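Undergrad: got a predicted structure here, sequence first:
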Amino acid sequence: MLIYCRGVRGATTAAANTSEAILSATRELLSLIVAANAIDSADVASAIFTVTSDLDAEFPALAARQLGWIDVPLLCSREIAVPNALPRCIRVLIHWNTTKSQREIQHIYIRGAERLRPDRAEVVTLNEVVG
């Protein structure tokens, strides 16, 4: 059985530029990605988070730590400031060691971020994923 490092993408928006809004949106996004793909944090090689320039109240990586990603290397960065881009946007790229093919991976875009990748976006809720 071969294990590959695959990229899992997702994006969401924060309701406001506050620590709680950023952390809440990021926890929701990560929870959906984990549930949809059956990801064990022990298999996550690393994760990169980006935020738009209108979000600076908190590091979204803290939300991953709050979910138990203690040993996972995490990095936060600023997204390119493209005119008319989606505001208050949080993006994540998770590098995941898995036997799944790239086509089997579910990328999650929520809270208005579906417009970033309508070809990949699935409108889901945590209840739908785990229930």
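TA: Perfect, I can see it now. Since this is a predicted model, take the numbers as computed values, not measurements.
Undergrad: switch to C-alpha atoms for all contacts and neighbour counts from now on
TA: Will do.
Undergrad: not counting residues beside it along the chain, what's closest to Leu67?
TA: Arg27 (7.2 Å; C-alpha to C-alpha, 6 or more residues apart in numbering).
Undergrad: now that neighbour: how far from Val51?
TA: Arg27 is 14 Å from Val51, where distance means C-alpha to C-alpha, to the nearest Å.
Undergrad: if you count surrounding residues, which of these two has more?
TA: Val51 (27 against 20; other C-alpha atoms under 10 Å).
Undergrad: skipping adjacent residues, who's closest to that one in space?
TA: Distance criterion C-alpha to C-alpha, 6+ apart; nearest residue to Val51, sequence neighbours excluded, is Ile90 at 4.7 Å.
Undergrad: now do the SS call for the one you found.
TA: strand (DSSP: H, G, I helix; E, B strand; the rest coil).
Undergrad: who are the neighbours in contact with it?
TA: Ala11, Thr12, Thr13, Ala14, Thr26, Phe49, Thr50, Val51, Thr52, Pro60 (C-alpha atoms under 8 Å, 6 or more residues apart in numbering).
Undergrad: second structure follows, compare the two:
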Amino acid sequence: MVRGIRGAVTVKQNDGVEMVQATERLIAEMIEKNNIEPENVCSAFISATNDLDAMFPARALRELKGWENVPVMCMQELAVQGGLEKCIRIMMHVNTDASQKEIQHVYLEGAVVLRPDLQQSTN
């Protein structure tokens, strides 16, 4: 069964190094909490708000050993008035036997406000 696993993190500034480090931290927690193996990942969509253009956040996933063949696409998040700024979001599609209730979505830093009903992270 294919399940979607969501994650999001905010950064303090439009800095490529900070963006990649935050995305790496987010992906690492998603992997750990959901026991994700790259061979089971169908694809990943990574979006960033329009105030983040210093780096493609997908670079973080590309640098992970074993993840080189996972299809990944970066895109710009909708610019909704009053929306969360400096935010990177991930939607990962994973083959898993876990039920939807067992999936652990990850929201870090300021992104915890996006879906407090799904928040399971301690950050």
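TA: All right, it came through fine. These numbers come from a predicted model, not from an experiment.
Undergrad: picking up where we left off before, of the contacts of Ile90 of structure 1, closest to Leu74 of structure 1?
TA: Distance to Leu74 of structure 1 across these (C-alpha to C-alpha) is lowest for Phe49, with 7.7 Å.
Undergrad: which residues in structure 2 does the helix or strand hosting the closest one align to?
TA: Counting by DSSP states H and E, the element that carries Phe49 of structure 1 is strand 44-51. Alignment of strand 44-51 of structure 1 against structure 2: residues 41-48, by TM-score structural alignment.
Undergrad: mean per-residue distance, that stretch to structure 1?
TA: Mean deviation of stretch 41-48 of structure 2 relative to structure 1 after superposition (mean C-alpha distance after the TM-score superposition for structure 1): 0.3 Å.
Undergrad: contact partners of that stretch?
TA: Contacts for stretch 41-48 of structure 2 (C-alpha under 8 Å, 6+ apart): 57-58, 70-77, 86-95.
Undergrad: tell me the buried residues within these.
TA: Buried subset of those (neighbour count, 16 or more other C-alpha atoms under 10 Å): 57-58, 70, 72, 74, 77, 86-95.
Undergrad: which pair in those residues spans the largest distance?
TA: Maximum pairwise distance among those (C-alpha to C-alpha): 29.7 Å, between Lys86 and Asn95.
Undergrad: ranges for the helices of structure 1?
TA: Taking DSSP state H, the helices of structure 1 run over residues 19-37, 61-66, 126-130.
Undergrad: Pro83 of structure 1 is nearest to which of those?
TA: Pro83 of structure 1 lies closest to helix 19-37 among these, at 21.8 Å (C-alpha to C-alpha).
Undergrad: show me what the closest one is packed up against.
TA: strand 4-13, helix 61-66, strand 108-109, helix 126-130 (3 or more C-alpha pairs under 8 Å, 6 or more residues apart in numbering; DSSP states H and E).
Undergrad: tell me which of these sits most buried.
TA: Ranked by average neighbour count under the criterion mean count of other C-alpha atoms under 10 Å, these are headed by strand 108-109 at a mean of 26.
Undergrad: in structure 2, what range does that strand match?
TA: So strand 108-109 of structure 1 sits over residues 106-107 in structure 2, by TM-score structural alignment.
Undergrad: nearest residue to the middle of structure 2?
TA: Taking C-alpha atoms, centre = their mean, the centroid of structure 2 lies closest to Ile90, which sits 2.9 Å from it.
Undergrad: out of the buried ones among the contacts of stretch 41-48 of structure 2, who's nearest Gly4 of structure 2?
TA: Nearest to Gly4 of structure 2 among these, with distances taken as C-alpha to C-alpha, is His93, at 4.6 Å.
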